[in-house]
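Visitor: quick check, what structure comes out for this input:
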Amino acid sequence: MEEEVLKILKEIFVKPSEKAFELSSKYRVLPYMAERYVRMLGEEEAVELLKSFEKPVKPVIRVNTLLVDPDTLKSSLEAKGFRLERISWFENAFKIQEAPEQPSPGATIEYLKGYYYLHRDSSSLLPVLLLTHEYKGDVLDACAAPGGKTTFLAERVHGKGFVYANDLVLRRLRSLIGHITRMRVENVVVSWSDARKISKVFNRKFERILLDAPCSGEGRISVDPGRRFRTSIYELALMVKREIELLDSLINLLDDDGIIAYSTCSIAPEENEYVVSKILGKRSDVEVAPPPVKLFNYSSWIKKYGDLLFHEELEKCVRLWPHVHGTFGFTTCLLRKTRR
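Guide: Below you'll find the model as predicted:
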């Protein structure tokens, strides 16, 4: 294991420049992160990104349309003092522009009745919308807690499919089950397992799998400033190793022509381009699938980072930047299992 991690570390490490150390000190991020941003975006845009980490991101209400009409819920909450703005690319979600002191968004009667899920921002809606576009069958949510994507998936395939929601961390499973119960979604099966070994739990294949991979969370710095310093480059290499293992093992559970959505709340190419490129280089039975619908102007994944050249198909994958899209940093890549 240690040899594998050191090999990854050697491949992903890029020596920070003097400029990176300067930006690191000024904007309070680790030097390797500052170096990455400059290499990906150029110095001027890297500064825009770093400044965006200081800006709050508006939380989002996703309406549970199994229980309530979006406009009815909007009127009810606005009567309590909320000011809501509909998401332009998804009509059943609203950005909270203003909220009253009481009740908080997570303490309204409507929330307790399961009429909506409270997302930290809109980016997490994207992989579910892409994965379930014109699809109504079963879905495996491999790393499901705390439940935002699981309950959304359950709503999307309601009446036609089940969501098999799995997580490894027991305390997070409690949160998952709590949200499933609160939102009264009945087409969810919950399991407690390491997703790398989940084939021992489910003796079947899936047409759709969501892997919202445990990651550095670097795209969420605006709401969790500790992530500026939390992940050393060695710890990042450990995460990358796990992400490769997760994605590789879950592809084995895909039906032919099935699709897995690989998502992270990280803008790091090490956790995205590098991971998927390793899978494409290792396997001959998988290809990148373009997003089935263009909800808004996404950014593409990059072709090169340091000495690493990534697979050209990765241009089809989606990245959201905080300074461009006004969301968390977030990525999604759709991979299709091909017939051998």
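
Visitor: from here on, contacts and neighbour counts on C-alpha atoms
Guide: OK.

Visitor: residue for residue, what is the longest helix this structure has?
Guide: In the chain, with assignment by DSSP state H, the single longest helix is helix 233-251.

Visitor: name the helices or strands packed onto the helix or strand just after it?
Guide: Going down the chain from helix 233-251, the next helix or strand is strand 254-264, by DSSP states H and E. Using 3 or more Cα pairs under 8 Å, 6 or more residues apart in numbering; DSSP states H and E as the contact test, the elements touching strand 254-264 are helix 125-131, strand 206-212, strand 330-337.

Visitor: structure for this one too, so we can compare:
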Amino acid sequence: MKVDLSNDFKEKYRNLMGERAEKLFSAIQEDSQDAFRLNPLKANYKNVAYPLDEPIEYSPIGYYGNIDGNSIDHISGYVYSQEPSAMYVTEILDPAKDDKILDLCAAPGSKTTYIASKMASQGLLVSNEINSKRAKVLSSNIERMGITNTVVTNNSPKDFEKKFDNFFDKILVDAPCSGEGMFRKDPESTQYWSLDYVEQCANRQQHILDSTYKLLDNGGTLVYSTCTFSPEENEQNIDWFLKKYPDMHLVEVKKYAGMEDGRPEWGNNNPELKKALRMFPDQFNGEGHFMCKMVKDGEKSEIKERQINTGLKKDDLKFVSKFAKANLNGLSESNWLKISDFLYQAASLDSRFKGLHILRNGLKLGEFKKIDLSLTSHGC
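Guide: Predicted coordinates for the structure are as follows:
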């Protein structure tokens, strides 16, 4: 399918990139690159029906190739289709098992599920999506991949500010953007692109970054990424952010073949922007992306969990304990939580989550009935 690039788009990038712009326009007309990830949270996770003979250099679980969304491997959560450029974002974030991580703009779940796969069901991952329909898709993908350490929320970034001040060790902002880097993967997205739309996206991203700063703990890491070429949404926004918050600074990230430095000339000639990373489809085997890694100065805060009431009465606990021993392979009794009539093994019992719109808190184990506990799907 031919990608219809507007005259405004072409003129903008001819002014920015000179003769190279024509190579970019040609690359946008080519087929997009398919890829997928394995899921190390599953037993024997490499035992899949897809060939693993084209590994992605910068992802230990990523491979080039197409997968069938109706295949058993996909439905059971052994594989996840993800564009190859986007995989590098999680590698830059570098999740650790004991981290408290926020994926602030998480739907449909590509990066969240990658982050969780590196945390080995430990630590805390909060996956947030402001759009309610997309948040449900996010929650579904988390269940399919068998992820247990994640709280899925459907809130605006502002909703987090008073509750989670200086709370998270690492935050990913995969910002909603004008989507220029995905034009060849989604040609219809060109229909809503305009110069004004780019400005609207850049303004919204600044509001998101403002919230993010408040949520990140001292010494914490912030990774910002977009799937657009636009300097307004990338270098210019990062230059603005670093000037507004001087205790934030960019750190260098490793660049593989085809990856390029950020462009200081597109961001008020701030030389630090070379530490950012760009991917253009005329040079890199993937779609267009911008990403950078920033660190917040200062000493890490001492944060204590404020535990909520689990909602389980003494009789509930006795019954659930007996049921778990008989039916749940001795699943740990820690962090059990009753929400309405449902039992969860919660990813967090922290009272900071009270008042947020929570779609999922850890692993849903079952539903309380009058005579028994009917087990529901728990994604393992």
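
Visitor: got a TM-score for the pair?
Guide: Once superposed, the chains reach a TM-score of 0.82 (TM-score structural alignment, normalised by the length of the first structure), with 298 aligned residues with a Cα RMSD of 2.2 Å.

Visitor: re earlier: among the helices and strands packed on strand 254-264 of the first structure, which comes closest to P59 of the first structure?
Guide: Relative to P59 of the first structure, the nearest member of these by Cα to Cα is helix 125-131, separated by 12.2 Å.

Visitor: that closest one: average distance to aligned residues in the second structure?
Guide: Overlaying the second structure shows helix 125-131 of the first structure at a mean distance of 0.8 Å from the equivalent residues (mean Cα distance after the TM-score superposition for the first structure).

Visitor: give the aligned range of the very next helix or strand once past that helix in the second structure.
Guide: Sequence-wise, the next helix or strand downstream of helix 125-131 of the first structure (DSSP H and E) is strand 139-141. Under TM-score structural alignment, strand 139-141 of the first structure corresponds to residues 101-103 of the second structure.

Visitor: tell me which residue of the second structure lines up with A261 of the first structure.
Guide: Under TM-score structural alignment, A261 of the first structure pairs with V223 in the second structure.

Visitor: grab the nearest non-local neighbour of that match.
Guide: Spatially, and ignoring its direct neighbours in sequence, V223 of the second structure is nearest to K293 (4.5 Å; Cα to Cα, 6 or more residues apart in numbering).

Visitor: and the gap between the counterpart of that neighbour in the first structure and Y111 of the first structure?
Guide: Aligned by TM-score structural alignment, K293 of the second structure pairs with L334 of the first structure. Here the criterion is Cα to Cα, to the nearest Å. By it, L334 of the first structure lies 32 Å from Y111 of the first structure.

Visitor: who has more neighbours out of the two?
Guide: Per other Cα atoms under 10 Å, whichever of L334 of the first structure and Y111 has more neighbours is L334, with 25 against 20.

Visitor: am I right that that one is in contact with I259?
Guide: Yes. Counting by Cα atoms under 8 Å, L334 of the first structure does reach I259; the two are 6.5 Å apart.

Visitor: quick check: neighbours shared by those two?
Guide: Taking Cα atoms under 8 Å, 6 or more residues apart in numbering as the contact rule, L334 of the first structure and I259 both touch L131.

Visitor: follow-up on the earlier one: so what's the residue nearest to V223 of the second structure up against?
Guide: 92-93, 221-224, 250-253, 276.

Visitor: if we go to 10 Å?
Guide: By Cα atoms under 10 Å, 6 or more residues apart in numbering, K293 of the second structure lies in contact with 89, 92-93, 172, 221-225, 249-253, 275-277.

Visitor: try N252 of the first structure
Guide: Contacts of N252 of the first structure by Cα under 10 Å, 6+ apart are 199, 205-206, 285, 337.

Visitor: count of neighbours near Q206 of the second structure?
Guide: That count, for Q206 of the second structure with other Cα under 10 Å as the rule, works out to 17.

Visitor: and the residue lying closest to it once chain neighbours are set aside, what element?
Guide: Spatial nearest neighbour of Q206 of the second structure, chain neighbours left out: N237 (6.8 Å); criterion: Cα to Cα, 6+ apart. Assigned by DSSP H and E, N237 of the second structure belongs to helix 235-244.

Visitor: helices or strands next to that helix in the packing?
Guide: Contacting helix 235-244 of the second structure under the criterion 3 or more Cα pairs under 10 Å, 6 or more residues apart in numbering; DSSP states H and E are the following elements: helix 195-215, strand 248-251, strand 289-296.

Visitor: of those, flag the one that's most buried.
Guide: Sort these by mean neighbour count, taking mean count of other Cα atoms under 10 Å, and strand 289-296 sits at the top with a mean of 24.

Visitor: got the angle between it and strand 168-174?
Guide: Angle of strand 289-296 of the second structure versus strand 168-174, following axes from the mean of the first three to the mean of the last three Cα atoms, to 10 degrees, is 160 degrees.

Visitor: which parts of the next helix or strand after strand 289-296 of the second structure are buried?
Guide: Using DSSP H and E, the helix or strand that follows strand 289-296 of the second structure in sequence is helix 314-327. Residues 320-321, 323 are the ones in helix 314-327 of the second structure that count as buried (16 or more other Cα atoms under 10 Å).

Visitor: after helix 314-327 of the second structure, next one along is what?
Guide: strand 336-339.

Visitor: quick one: that next one aligns where in the first structure?
Guide: Using TM-score structural alignment, strand 336-339 of the second structure lines up with nothing in the first structure.

Visitor: how distant is that strand from the center of its chain?
Guide: A distance of 26 Å separates the centroid of the chain from that of strand 336-339 of the second structure, by Cα atoms, centre = their mean, to the nearest Å.

Visitor: show me what that strand packs onto, helices and strands only.
Guide: Packing contacts for strand 336-339 of the second structure, counted by 3+ Cα pairs under 10 Å, 6+ apart, involve helix 314-327, strand 342-345, strand 363-368.

Visitor: what's the closest of those to P51 of the second structure?
Guide: Judged by Cα to Cα, the one of those that comes nearest to P51 of the second structure is strand 363-368, at 31.0 Å.
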